[in-house]
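J.: Here is my input; please provide its structure:
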Amino acid sequence: MEASLWAMARPGAGRLTWGMTQNTRERGTTLVLGGTGKTGRRVAGRLTGLGLPVRVGSRSGEPPFDWQDEATWAPALEDVGAVYLAYAPDAGFPGASDTIGAFAARAAEAGVRRLVLLSGRGEEGARRSEQVVRDCGVEWTIVRAAFFSQNFSEDFLVEGVRGGVVAFPAGGVAEPFVDAEDIADVAVAALTGDGHAGELYEVTGPRLLTFAGAVAEIARAVGREVGYLPVSLEEFTAAMAGQGAPPEFTGPFSDLLADILDGRNASLCDGVRRALGREPRDFAEYARATAATGVWDA
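T.: As a prediction, this is how the structure comes out:
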């Protein structure tokens, strides 16, 4: 999921390993929606590093962009050739496909030639969002992502790591955690290169880990005890509410977790390899690099 109520994304950096097509700079500005989120910040940073014109789509952007205010869409789309479309809070939330479909149609009318959608693996609602992008009449690429590694460091699980206990309703289910750096690399390849139109890249990490296993990797990286506490979905939802999350968020988010944490995502996919020609980053590498930043210091 790209954004949550408590997401505190930090800028990321990554080295791009592909070549741009010669006419990339002639395609206009790239609008990065969710441009302050976990993947959006990384996508925008990579594009800027390539010397390409970028517009960050957010309420604090210039011009501002708000998914719930269609009057902000046209100014954000002016002179835009490609869009990275990360919907907040998640492409699988109720009503997301309607909003994304309306935006995609507006983007096509504005002359946008390429859309790259961030989608969620195993989410039924996200499939509807994917379909409206496919149907909008412009070049599209879908990046369907597994559970973000960065949810442990830039989102709702970070405080648990700092406090020494990560409470989450995943039981013993295994997940192929994907690094946001890899997601950003795939997205930028699709935004700037040829050969990605009409592709669905299902991106995962290189191995399956239980949440207990992931927390153990983090504990090794930080050099102190961090435990995993499996809780019920009801307990987790109540904890979110106790931290101030409104019902209009906690209800859909709990439903989404019930979907994706039932074991349906306990398999690996080759999206990173197909898009970039390399293997995805392992969770242990993510944990070591993140521990070095101090974000998990107690």
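J.: For the rest of this, base every contact and every neighbour count on C-alpha atoms.
T.: Noted.
J.: my guess is residue 43 meets residue 31, correct?
T.: No - with contact defined as CA atoms under 8 Å, residue 43 does not reach residue 31; the gap is 10.2 Å.
J.: Settle it for me: which of the two has more neighbours?
T.: residue 43 (34 against 25; other CA atoms under 10 Å).
J.: got a list of what that one touches?
T.: Counting by CA atoms under 8 Å, 6 or more residues apart in numbering, residue 43 touches 32, 35, 184, 185, 187, 188.
J.: For the stretch 1-150 of the chain, which segments count as helices?
T.: 40-49, 73-77, 96-109, 124-134 (DSSP state H, counting those that start in this stretch).
J.: deepest of the ones you listed, which one?
T.: helix 40-49 (a mean of 23; mean count of other CA atoms under 10 Å).
J.: what's the spacing between that one and its chain's center?
T.: Using CA atoms, centre = their mean, to the nearest Å, the mean C-alpha position of helix 40-49 is found 13 Å from that of the whole chain.
J.: Show the end-to-end separation of stretch 257-265, please.
T.: From its first residue to its last, stretch 257-265 covers 12 Å (CA to CA, to the nearest Å).
J.: buried stuff in that stretch?
T.: Across stretch 257-265, burial judged by 16 or more other CA atoms under 10 Å covers 259, 260, 261, 265.
J.: Next: stretch 211-227.
T.: Buried residues in stretch 211-227 (16+ other CA under 10 Å): 211-219, 221-222, 226-227.
J.: can you pull out the strands in the chain?
T.: With DSSP state E applied, the chain shows strands at 29-33, 54-57, 80-85, 114-120, 139-145, 165-168, 174-175, 199-203, 209-210, 227-230, listed in chain order.
J.: Run through the neighbouring helices and strands of the second one.
T.: Looking back up the chat, that one is strand 54-57. Where contact means 3 or more CA pairs under 8 Å, 6 or more residues apart in numbering; DSSP states H and E, strand 54-57 is packed against strand 29-33, helix 40-49.
J.: now the ones you listed as CSV including distance to residue 177?
T.: Shown next, in CSV, are the helices and strands packed on strand 54-57 (distance: least, CA to CA, whole Å):
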stretch, distance to residue 177
strand 29-33, 23
helix 40-49, 18
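J.: I have a second one here; can you model it like the first so I can compare?
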Amino acid sequence: MKILVIGASGKTGRPVVEALEARGVEVRAARRAPVPAGVLFDWADPGTWQEALRDVDALYVVGPYMYPDRPALVGDLLAAAPHARRVVLLSVLAADAAVGFVDARDVAEVAAAALTEDGHADRIHVLTGPEALTYAQVTRVLGEAAGRELQYTALDADEHVAGMRAAGLDERSVMWQQGLFQLIRDGHNAVVTDTVERVTGHPARSLDSYARENAATWRPAVPAER
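T.: You can find the predicted model right below:
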């Protein structure tokens, strides 16, 4: 089995590659700037798709979120890969509300299972961590682990809409994003599931454990002595 991982150097793409390789699967790592072991893939240039999709049996797809005004891109990609028997599409929701933040390693392990095991066809796996947290709570957890005070400042709805329009998004995309974020703000994304444990056999990793493992990332840099 050969699996194409789009966005192989990203937050979930990299651990997906690692999880698949741990299963002994042949991985084709697709990046916009490929290294010798990877392949070039650019959502904006369909001319790069053919080589990336050649002879692959499955796809891990991180959606083209940098092109919200081109909603047909994912469909075009799938149409160009009729030979792919399995596809995992990562979608992400976020807003200033409680969210069941999930560790990228858990996302990768579930994706690897869906790409290599039976029983996942036509299913939507809703992945979360063990609890739903607001961005303010997340900031506090990270700050406590790092031993410093961190602050989260939310962007209100009007500022968010203005920013999208300033970025050149069409009104259809602006309205879609606005409605999506409102659903999340109303608490519809505060769900917590046991999907990670059911698929992988281990509980979802908590934000606390992630923060402790990576505390140095949020600590202030110490000036080098002269």
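J.: TM-score of the superposition?
T.: After superposition, the two chains reach a TM-score (TM-score structural alignment, normalised by the length of structure 2) of 0.81; 213 aligned residues with a CA RMSD of 2.8 Å.
J.: Mind checking which of the buried residues of stretch 211-227 of structure 1 are in helices?
T.: Mapping the buried residues of stretch 211-227 of structure 1 onto helices (DSSP state H) picks out 211, 212, 213, 214, 215, 216, 217, 218, 219, 221, 222.
J.: Identify the residue of structure 2 aligned to the fourth one.
T.: The reference is to residue 214 of structure 1. Alignment note (TM-score structural alignment): residue 214 of structure 1 maps to residue 138 of structure 2.
J.: burial of the nearest residue to that match once chain neighbours are set aside, as a residue count?
T.: Closest residue to residue 138 of structure 2 apart from its sequence neighbours, by CA to CA, 6 or more residues apart in numbering: residue 207 at 7.7 Å. Residue neighbour count, defined by other CA under 10 Å, stands at 20 for residue 207 of structure 2.
J.: just to revisit the earlier point, as CSV, the helices of the stretch 1-150 of structure 1 with distance to residue 66 of structure 1 would be great.
T.: Formatted as CSV, those follow (distance: least, CA to CA, whole Å):
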stretch, distance to residue 66 of structure 1
helix 40-49, 15
helix 73-77, 7
helix 96-109, 11
helix 124-134, 18
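J.: closest one to residue 192 of structure 1 among those helices?
T.: helix 40-49 (8.7 Å; CA to CA).
J.: Report the angle between that closest one and strand 80-85.
T.: Angle, helix 40-49 of structure 1 to strand 80-85, by axes from the mean of the first three to the mean of the last three CA atoms, to 10 degrees: 150 degrees.
J.: With distance to residue 70 of structure 1 added, can I get the buried residues of stretch 257-265 of structure 1 in JSON lines?
T.: Rendered in JSON lines, the data for those read as follows (distance: CA to CA, whole Å):
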{"residue": "259", "distance to residue 70 of structure 1": "30"}
{"residue": "260", "distance to residue 70 of structure 1": "30"}
{"residue": "261", "distance to residue 70 of structure 1": "34"}
{"residue": "265", "distance to residue 70 of structure 1": "34"}
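J.: Give me the distance from stretch 285-293 of structure 1 to the chain's centre.
T.: Here the centre of stretch 285-293 of structure 1 is set off from its chain's centre by 19 Å, with CA atoms, centre = their mean.
J.: do stretch 271-281 of structure 1 as well
T.: The answer for stretch 271-281 of structure 1 is 16 Å, by CA atoms, centre = their mean.
J.: what's the answer for stretch 51-70 of structure 2, then?
T.: 13 Å.
J.: List the buried residues of it.
T.: Applying 16+ other CA under 10 Å to stretch 51-70 of structure 2 flags 52-53, 56-64, 68-69 as buried.
J.: Rebuild these as a markdown table, extending it with distance to residue 201 of structure 2.
T.: Written out in a markdown table, the entries for these read as follows (distance: CA to CA, whole Å):
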| residue | distance to residue 201 of structure 2 |
| --- | --- |
| 52 | 32 |
| 53 | 31 |
| 56 | 28 |
| 57 | 25 |
| 58 | 23 |
| 59 | 23 |
| 60 | 21 |
| 61 | 24 |
| 62 | 24 |
| 63 | 27 |
| 64 | 31 |
| 68 | 35 |
| 69 | 39 |
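J.: Aligned to residue 117 of structure 2, what sits in structure 1?
T.: Per TM-score structural alignment, residue 117 of structure 2 is aligned with residue 193.
J.: Ok, residue 148 of structure 2 next?
T.: By TM-score structural alignment, residue 148 of structure 2 lines up with residue 224.
J.: Same question for residue 60 of structure 2.
T.: By TM-score structural alignment, residue 60 of structure 2 lines up with residue 84.
J.: Pretty sure that match sits against residue 39.
T.: No - judged on CA under 8 Å, residue 84 of structure 1 makes no contact with residue 39 at a distance of 9.8 Å.
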